[in-house]
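1. sequence first, then the predicted structure:
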Amino acid sequence: MEIDAAREVRTTCPYCGVGCGVLAKVAADGQVSVRGDPDHPANFGRLCSKGSALAETIDLDGRLLHPEISGRRAGWNEALDLVASTFSQTIAEHGPDSVAFYVSGQLLTEDYYVANKLMKGFIGSANIDTNSRLCMASSVAGHRRAFGSDTVPGTYEDFELADLIVLVGSNLAWCHPVLYQRIAAAREKRPGMKIVLIDPRRTMTADIADLHLAIAPDGDVALFTGLLAYLGQHNALDCGYISAHTAGFGQALFAASKLDLAGVAAATGLSEDELTRFYSLFAATAKTVTVYSQGVNQSSQGTDKVNAIINCHLATGRIGKPGAGPFSVTGQPNAMGGREVGGMANMLAAHMEIENPEHRDRVQRFWNAPAVAQKPGLKAVEMFQALADGRIKALWIMATNPVDSMPDADAVEAAIKACPFVVVSDVLTNTDTVRHAHVRLPAAAWGEKDGTVTNSERRISRQRAFLNLPGDARPDWWIVAEVGKRMGFGEAFSYSSLAEIFAEHAELSGFENDGARDFDIGAYAGIDAAGYRELAPFQWPAPSRQESDTLAGCNPSSIRFFADGNFYTPDRKARFIAIRPTVETRTSPDYPLILNTGRVRDHWHTMTRTGKSPRLSQHIAEPFVEIHPADAGHHGISDADIVRISSPRGDVLVRALVTARQRQGSLFAPMHWTDQFAARGRLDVLTAPLTDTISGQPALKHVAARIEKFSAKAFGFAVMQQLPVAIAASYWAVAKCRSGWRVELAFADDDIDWAAFAGSLFGTPPGADILAYHDRDAGQHRIAAFDADRLSGALFVAPGPVAVSRGWAAEQLEENHHGQRERFRIVAGRAGAERPDAGAIVCTCYGIGANQIATAAAAGCTTIDAIGGALKAGTNCGSCRAEIRAIIQVNRVQAAE
């Protein structure tokens, strides 16, 4: 399909589960710009820093543009025939459970639907699972236990209507910034709104919290079980709702009452006063929304955490009503769409149950399939364990990077390397997973592909293409359908358009439904190409008949579930789950600290997309670990040291960030860095394949670890025009800048020929002009190479962390350097007085640094809005507003002193 050059296209952001609308404009010269869609009901024009930088991530640098077999270029027919014949032969020899698909929340719903249909309906195995297993499987399991269905009851509007918002295990300010900004804006209008943050770390989200509960890792079950007991003791129950619409309350309350306030305090690490403040606030506030994310889900107790939260909402009748309900926010753009099509190993399409023979029969008849999988397949962790022991002999990985994102990542990599046949569909030539594929299939990227995604509030939106497909790249649905045809299932996979797939998906959702199932978009079963092209965002359910009696649990006028009961259990009553909290001790004398893994503000997953954007690396450019000052002192660690974090499974090297925001006894490190961006930064080599026994979700927030200072003899920082092929340093981390690359360095040995090292780093051309400064006694070395008037690269070496203005040094790659004075400034590592150092970048959208904000604050800009007026910082996505506030506060303290 050829795309017209100059136009603006409505599409949807490919990052988190907020599901923001995006307007992508392609100019006549092909330049792309993006802005938030002011008419999209998820974001009303707001975009976070990642979404704002989408146009910087769509270049073809590093793209996989042609099919490859064993490293050589191949045509589509050869590659697809090989995939189909190998899977067919493996199934014939070893049975359908000998093959597997590992898919992704990055897929569009149509891609997901076709892949699930092929595996469960025509191959006849349920061995299809998704990286969404790593982010929200416990929510799914908790919903199904309580509601009888995987239903998110509320909508984003509830965040603005609530009088109390409880944020549990969710750094909303960084991980779902647009929702955070919606809450912050609502609070400005209604200052009486209260916000409680429950998180071991004092994250940037704490900026708007009235109460921060620095809970012990995995203390959430005890916290909310204690809350249920408190509600019962203080007559804060909705007895009418409990009696009419629920079952099992007595058992749940009895189990909760076994733990008194002192016991809750011991299990959570919180004081009894803190608990009482939170419990009394919850009890007194009818309009309460509890928002939870990975801190709840990524746990060996994740499902119990979810149900402990839901129990409290059921007990107070605070569910499905404006401003009230439990609310799971998903990590990926189409985690919800994947759930809708049954993209997980223990689900069937259209929210049907694989364990239910009636549901299996219904799906088989609808698909006219030879055999629908009869039992749940292998969940993600189990799948890669089966790969390691040889049960799975052919694996197809789509749109994800498990060598970096799965727990026990080195073992996962070893399993993939040992597998007889691995297919990877991806957009990049080099990722830590793609490098091990026997067959590489070039997939369409965001901006090139069409389809739908579903966000965390059940809103289905279109992603639309505004770029032509490059090279031989093809959409994922087309690739899977072509393999299905070649495996002998031609009629079932002979799709002529995306609209046809979406219509089939919608028809299945309404097939023999009549209100028996929550997911129903049967109103769109007859959609044609024109209707699909113009499809506006909508929330489900949207049944073919709009009468309210077809919607068992939902009022169609509000699109909220369960305010009047009507759950999807056999008796239409919700289930309280009796939970008895347990305290897990994973630390030991050898591994005395608890590692919590997570994300940063400006990067996404394994950086295959955000790593392309120069501005998204300005804020945080290397892997790091947060450590409390007391723990840092105990281990002899100073701020900016390189440290080694170890677990029984491996070790990584990262930069130390000493901060009182971190809970003592705990560490926090982000999971984004890969072998493409750091020497030893793959954090999930440390995490264990320990999972929740119900959901199968890995426990990525509670890892026993130790930390020690890495004895670096020399530190370095460099900028260069070209990305080095190899870097001979113990520690390195590269990041894109506007005209090249920057790299942080550390060395175990300082007996190094620094001129030769700089030459290998820069790829210095013959005849380059070299300017150098060496003070060997002080361990100081500065080397700059010039190709004519352009800086090829500059290296700064010191015995400790290098004190050089990073932003200024990177800017020198863009400028002409005619005179010696300008060149000597580069070697000196600082600009002249006329160009003050901006400092570490705080506002990614406008490139505003901490020093600039501090200077403006000292000059009288003592509010965030004043800083915004002077510098524009914080006026776009707003993700940096908490950091701006902190800088203002520091400046006030210094002024007072």
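-> Good, I have the coordinates. Numbers count the residues shown, from 1 in each chain.
2. okay, CA-based contacts and neighbour counts for the rest of this
-> Fine.
3. what helix or strand is residue 869 on?
-> Element membership for residue 869, per DSSP states H and E: helix 864-871.
4. packing partners for whatever helix or strand comes next after that helix?
-> Downstream of helix 864-871, the first helix or strand assigned by DSSP H and E is helix 881-896. Helix 881-896 sits against helix 850-858, helix 864-871, with contacts defined as 3 or more CA pairs under 8 Å, 6 or more residues apart in numbering; DSSP states H and E.
5. let's see 10 Å
-> Applying 3 or more CA pairs under 10 Å, 6 or more residues apart in numbering; DSSP states H and E, one finds that helix 881-896 contacts strand 841-843, helix 850-858, helix 864-871.
6. export those to CSV and tack on distance to residue 675?
-> Putting those into CSV (distance: least, CA to CA, whole Å) gives the following:
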stretch, distance to residue 675
strand 841-843, 25
helix 850-858, 30
helix 864-871, 36
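7. turn the ones you listed into JSON lines, columns for mean neighbour count.
-> Converted to JSON lines, the helices and strands packed on helix 881-896 look like this (neighbours: other CA atoms under 10 Å):
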{"stretch": "strand 841-843", "mean neighbour count": "26"}
{"stretch": "helix 850-858", "mean neighbour count": "20"}
{"stretch": "helix 864-871", "mean neighbour count": "17"}
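8. point me to the residue sitting closest to the centre of this structure.
-> For the chain, the residue sitting closest to the mean C-alpha position, by CA atoms, centre = their mean, is residue 331 at 4.6 Å.
9. distance-wise, check residue 144 relative to residue 310.
-> 11 Å (CA to CA, to the nearest Å).
10. what sits in contact with each of these two?
-> Shared contacts of residue 144 and residue 310, defined by CA atoms under 10 Å, 6 or more residues apart in numbering, are found at 574-575.
11. report the secondary structure state of the residue nearest to the centre of the chain.
-> Here residue 331 is recorded as coil under DSSP: H, G, I helix; E, B strand; the rest coil.
12. residues contacting it?
-> 15-18, 105, 132, 134-136, 175-176, 293-294, 455-456, 605.
13. on that earlier part again, chain center to the helix holding residue 869: distance?
-> With CA atoms, centre = their mean, to the nearest Å as the basis, helix 864-871 stands 30 Å off its chain's centre.
14. neighbouring contacts of stretch 630-640?
-> 593, 624-627, 629, 643, 654-660, 662-667, 706-710, 800-802.
15. quick one: end-to-end distance for that stretch.
-> End-to-end for stretch 630-640, by CA to CA: 16 Å.
16. how far out from the middle of the chain is that stretch?
-> Centroid separation between stretch 630-640 and its chain, computed with CA atoms, centre = their mean, is 29 Å.
17. do the same with stretch 212-230
-> With CA atoms, centre = their mean, you get 25 Å for stretch 212-230.
18. same thing with stretch 9-18?
-> With CA atoms, centre = their mean, you get 14 Å for stretch 9-18.
19. the helix holding residue 869 - contacts with which helices or strands?
-> helix 850-858, helix 881-896.
20. hmm, back to that, give the PyMOL command for selecting the buried subset of the contacts of stretch 630-640.
-> A single PyMOL command is used to select the members of these judged buried by 16 or more other CA atoms under 10 Å:
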select buried, resi 593+624+625+626+627+629+643+654+655+656+657+658+659+662+663+664+666+667+706+707+708+709+710+800+801+802
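21. okay, pairing it with this:
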Amino acid sequence: MSTRTTCPYCGVGCGVVATVAENGVSVAGDSAHPANYGRLCVKGAALGETTGLAGRLLAPQVDDQTVSWQTALDTAGERLNAIISEFGPQAVAFYASGQLLTEDYYAANKLMKGFIGAANIDTNSRLCMSSAVTGYKRAFGADVVPCSYEDIEKSDLLVLVGSNAAWTHPVLYQRIVQAKHDNPALKVVVIDPRVTATCAIADLHLPLAPGSDTALFVGLLNMIAAGTGSLVDFEEGDAALAAAHEWPPEVVATFCALPRDVVTTFYDWFITAPRAMTLFTMGINQSSSGSDKCNAIINVHLASGKFARPGCGPFSLTGQPNAMGGREVGGLATQLAAHMNFEAADLARVARFWGTERLAQTPGLMAVDLFAAIGRGEVKAVWIMGTNPAVSLPDSHAVCAALAACPLVIVSEVVADTDTSRYAHIRFPALAWGEKNGTVTNSERRISRQRAFLPPPGEAKADWWIIAQIAQRLGFGPAFAWQHPHEIFSEHAALSGFENNGMRAFDISELARLTLEEWDRLEPHQWSVTPEALRRGWRSSGHLRTVPVSPVRAMAQPTTLYPLLLNSGRIRDQWHTMTRTGTVARLMQHIAEPVVEISPADAARFSLCEGDLVHISSPRGVMVARARIHHGQREGELFTPMHWNHCFARQGKVNVLVAPVCDPHSGQPESKQTAVRIAAWQPGWQGELYAREMPELPADLYWVRKATDGAFHFTLAGSGDAVAWLTTWCQTKGWEMQTVRAGTVRNLLAWDNGQLMLGWWSDTRLPVIAHDVISQAFITAPATAQARHNLLAGQSPSCSPAPGRTVCSCYSVGENAIHAAIAAGCDSTAALGNALRCGTNCGSCLPELKALLSEAANEPRRAQGVAFEFGKQFFPG
């Protein structure tokens, strides 16, 4: 049986078709969905592999004891009521997630703001998109994303700034690639301190100094004004111009650490392009001046007239599947439902619609401030829904300390063990993707249905149901008497049109009249924003607004003790804090552990080699990662992924380093720049451990857990005897052991009735042993003594070379196989695809394939700011 539903990863909002069979769930792209037309990235293609029940939370728990739903709900209600009675509603907070469905989000917001009576509900979208929300509201008077994906094909210039879309929005990136292939005149500019995979299609790359984006766009505004005159049609136009007048190209170039001719080339391209789009995301938003950065971008589109037309506009790409839906229902502490604000008329309107006299009258605590208030004891109860703030928030040591001291922590979760759920007094088992029924909204304002195709496992329940049950126990039952998510959606849609009359941008009230059957069949629906309305905006004055912006540097700056700037972000095959993707073996093949990218010059400066383990430290904490020397990394700067946590690595959390510095307007933290230092760590040994049962790891080891079919897999490092603790563990199990010690090598195999139970290979540096050989041995044990001896020695049973680092996760194609194919005559990505299949599915690996081809051809590295040549070899077949 096949079901059309929506991918639960990034904000592209791809449609997928899930098919349930006896051997599991398979997932394919939905060719009819306008967000992706059948394309999927490697994460989306692997969704079927995330639907198992291993590690699921399947029953409610109170104080670490499994209980009935009745007991869990009654206990939560009693404890919340007690705190509200003694300390008032401001002592309670909710922290939600862009992973929730719109119906779940609506229920949570209504309960917290409308009936508990405080606005202390915020969301992890605060960490991603809140600066964009602020920017749009200041310019247009409403949180309106004024672009659609189809504008990409209609544009003459695409500017990607603070976005490694090739890895973070792969399907949208492939759409850009296709648009460039179909229209060779289309130019692409990438603005990013790093040479990322996205640069593979750039005609121009501007590797500017971290945090200097504002100056680049303020300078562009100055150049636009010089050619077109004043901005008399916009509020604050003269003030915005005056601020920009101080930023001629030579000043911009110095501030951004770019050659002047590169800056002027970009300006010329933007000004002369008939149509231009700027696509931006975390690299812009996650800044102490993120709101101003967003408005600097919006300003140039307003001033140049490159908005409210096809192929034009400032386009914020959301990072989560329903960050936009959360904004629609008021999931941020600083807004009301249906894009309304904490203003007298809106407050009265929402109170009338909900029939409440308890509506919160002022904005609530934003994410970072919320957890600081928990730490101070001001907020005494927090309900966390579908997110992992112990990992994702800055200064995570302080966040964990706050949760540990909080009198009441409630967690609604899919997974039994997360960094955050370890602090929970009450755990509610929530439905996972595949079991949920509702809607989500993607980056281009398109509402899509998420349909259930699997039955609820154990006692897991929908988030909206859990919220409604708690509302009843708090005395608000009549307002939460829904029996189906369709009823919640209808209420949400009706509120969007309530007393609207075209005065508010968000209005989907026509969907409020859908019957249950019509809602079940709902096709992807984009809520309308007409060009006429965009040109007028939703400000009371009837005018759009340009915002005066004065560029400032990032709050974090290098010092003598902390001489490097650390940037953090996403990688291609992992998602958020890995609770879903971290369990899929093929998604661990590309980058399997915390890494840190460092320039060759800095590697030499700090005496680091490729593959070294390093300590990265800031005044707040320390993390451990493996060094990768990357020629596209600017000197004096580092990059590390944000995904790893205490469930997948010891000391792998990047946010233990990051200061809780936020944008004063949006409350979004500055996650992209942290002053750190780096030093090599040389453990006595490193090793690879595979075990059929979960091992008991000593507390003093560094470890990384890696998903592997058929076994638990860890990379370990430490000092002392590498085998002693494993020997003791195997002896308690009664397993037969084989060991070998030769020089620094310490290897061990353990057997039980001819079945391989444990394998351990170690040396002073990470051993080289083919992962697929070990995995196969756990499925089919070596039959002969010689084969066992070869396995113990870390040798492949065949003469075939090790595949090397995985480049194509879809087909598990390694770097060594690609090098061999290039040596055999494959001179394009199409040829590699024909020979190895790499690059022929989701396309996420195409930039890396092109890079390998370039290296093989001994092409000189591109100088900073030099135009990139685009080739048709991106398209296999």
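-> Thanks, I have the structure now. Computed from a predicted structure; not experimentally measured.
22. quick revisit: as a markdown table, the helices and strands packed on helix 864-871 of structure 1 with distance to residue 287 of structure 1 would be great.
-> Output for these, formatted as a markdown table (distance: least, CA to CA, whole Å):
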| stretch | distance to residue 287 of structure 1 |
| --- | --- |
| helix 850-858 | 37 |
| helix 881-896 | 26 |
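23. tell me which of those sits nearest to residue 79 of structure 1.
-> Residue 79 of structure 1 lies closest, by CA to CA, to one member of these: helix 881-896, at 49.4 Å.
24. what sits up against the closest one?
-> Against helix 881-896 of structure 1 from outside (CA under 10 Å, 6+ apart): 173, 181, 203-208, 842-843, 849-851, 853-858, 860-865, 867-868, 873-875, 878, 897.
25. quick one on the thing from earlier: residue 824 of structure 1 is nearest to which of the helices and strands packed on helix 881-896 of structure 1?
-> From those, taking CA to CA, the stretch that ends up closest is helix 850-858, at 23.8 Å.
26. compare residue 144 and residue 310 of structure 1 (neighbour count), which wins?
-> residue 310 (27 against 18; other CA atoms under 10 Å).
27. so what corresponds to the more buried one in structure 2?
-> Under the alignment (TM-score structural alignment), residue 310 of structure 1 maps onto residue 298 of structure 2.
28. helix or strand: which one has residue 789 of structure 2?
-> Counting by DSSP H and E, residue 789 of structure 2 is part of helix 785-792.
29. equivalent range in structure 1 for that helix?
-> Under TM-score structural alignment, the match for helix 785-792 of structure 2 is residues 820-827.
30. cool, stretch 613-628 of structure 2 as well?
-> Counting by TM-score structural alignment, stretch 613-628 of structure 2 corresponds to 642-657 in structure 1.
31. next one: stretch 656-664 of structure 2
-> Mapped onto structure 1 using TM-score structural alignment, stretch 656-664 of structure 2 spans residues 685-693.
32. now do the buried residues in that stretch.
-> Going by neighbour count (16+ other CA under 10 Å), the buried part of stretch 685-693 of structure 1 is 685-692.
33. cool, stretch 257-267 of structure 2 as well?
-> Buried residues in stretch 257-267 of structure 2, counted by 16+ other CA under 10 Å: 258-260, 262-264, 266-267.
34. what stretch of structure 1 does that stretch fall on?
-> Taking TM-score structural alignment, stretch 257-267 of structure 2 hits residues 269-279 over in structure 1.
35. which elements pack onto the host helix or strand of residue 774 of structure 2?
-> Per DSSP H and E, residue 774 of structure 2 falls inside helix 771-779. Where contact means 3+ CA pairs under 10 Å, 6+ apart, helix 771-779 of structure 2 is packed against strand 685-691, strand 702-708, strand 711-718, strand 755-763, helix 785-792.
36. how does it look with 8 Å?
-> strand 755-763.
37. got the angle between the strand it packs on and strand 685-691?
-> 170 degrees (axes from the mean of the first three to the mean of the last three CA atoms, to 10 degrees).
38. now do strand 755-763 of structure 2: everything it contacts.
-> 685-693, 722, 735, 744-751, 767, 777-778, 781, 792, 794 (CA atoms under 8 Å, 6 or more residues apart in numbering).
39. in structure 2, where's the longest helix?
-> Of all segments of type helix in structure 2, defined using DSSP state H, the longest is helix 69-87.
40. quick one: that helix aligns where in structure 1?
-> Going by TM-score structural alignment: helix 69-87 of structure 2 matches residues 76-94.
41. how about that stretch: buried residues?
-> 76, 79-84, 86-88, 90-91.
42. check the mean deviation of that stretch from structure 2.
-> Here the mean offset of stretch 76-94 of structure 1 against structure 2 after fitting is 1.4 Å, by mean CA distance after the TM-score superposition for structure 1.
43. now do the strands in the stretch 251-400 of structure 1.
-> 288-292, 325-328, 394-398 (DSSP state E, counting those that start in this stretch).
44. ok, now the stretch 401-550 of structure 2?
-> 408-413, 426-429, 438-441, 446-450, 525-526.
45. from the chain's centroid, how far away is the last one?
-> Computed by CA atoms, centre = their mean, the separation of strand 525-526 of structure 2 from the middle of its chain amounts to 24 Å.
46. could you list every helix and strand in contact with it?
-> When contacts are defined as 3+ CA pairs under 8 Å, 6+ apart, strand 525-526 of structure 2 sits against strand 446-450.
47. so where in structure 1 does the strand it packs on end up aligned?
-> By TM-score structural alignment, strand 446-450 of structure 2 lines up with residues 459-463 in structure 1.
48. for stretch 558-577 of structure 2, same thing?
-> By TM-score structural alignment, stretch 558-577 of structure 2 lines up with residues 587-606 in structure 1.
49. next, the buried residues of the matching stretch.
-> Neighbour-count burial for stretch 587-606 of structure 1 [16+ other CA under 10 Å]: 587, 591, 593-606.
50. which residues touch it?
-> So stretch 587-606 of structure 1 is in contact with 15, 49-50, 173-175, 217, 401, 404-405, 586, 610-611, 616-617, 619-620, 647, 665-674, 683, 700-707, 879, going by CA under 8 Å, 6+ apart.
51. one more pass at 7 Å, please.
-> Here stretch 587-606 of structure 1 makes contact (CA atoms under 7 Å, 6 or more residues apart in numbering) with 49-50, 174-175, 404, 610, 616, 647, 665-674, 700-706.
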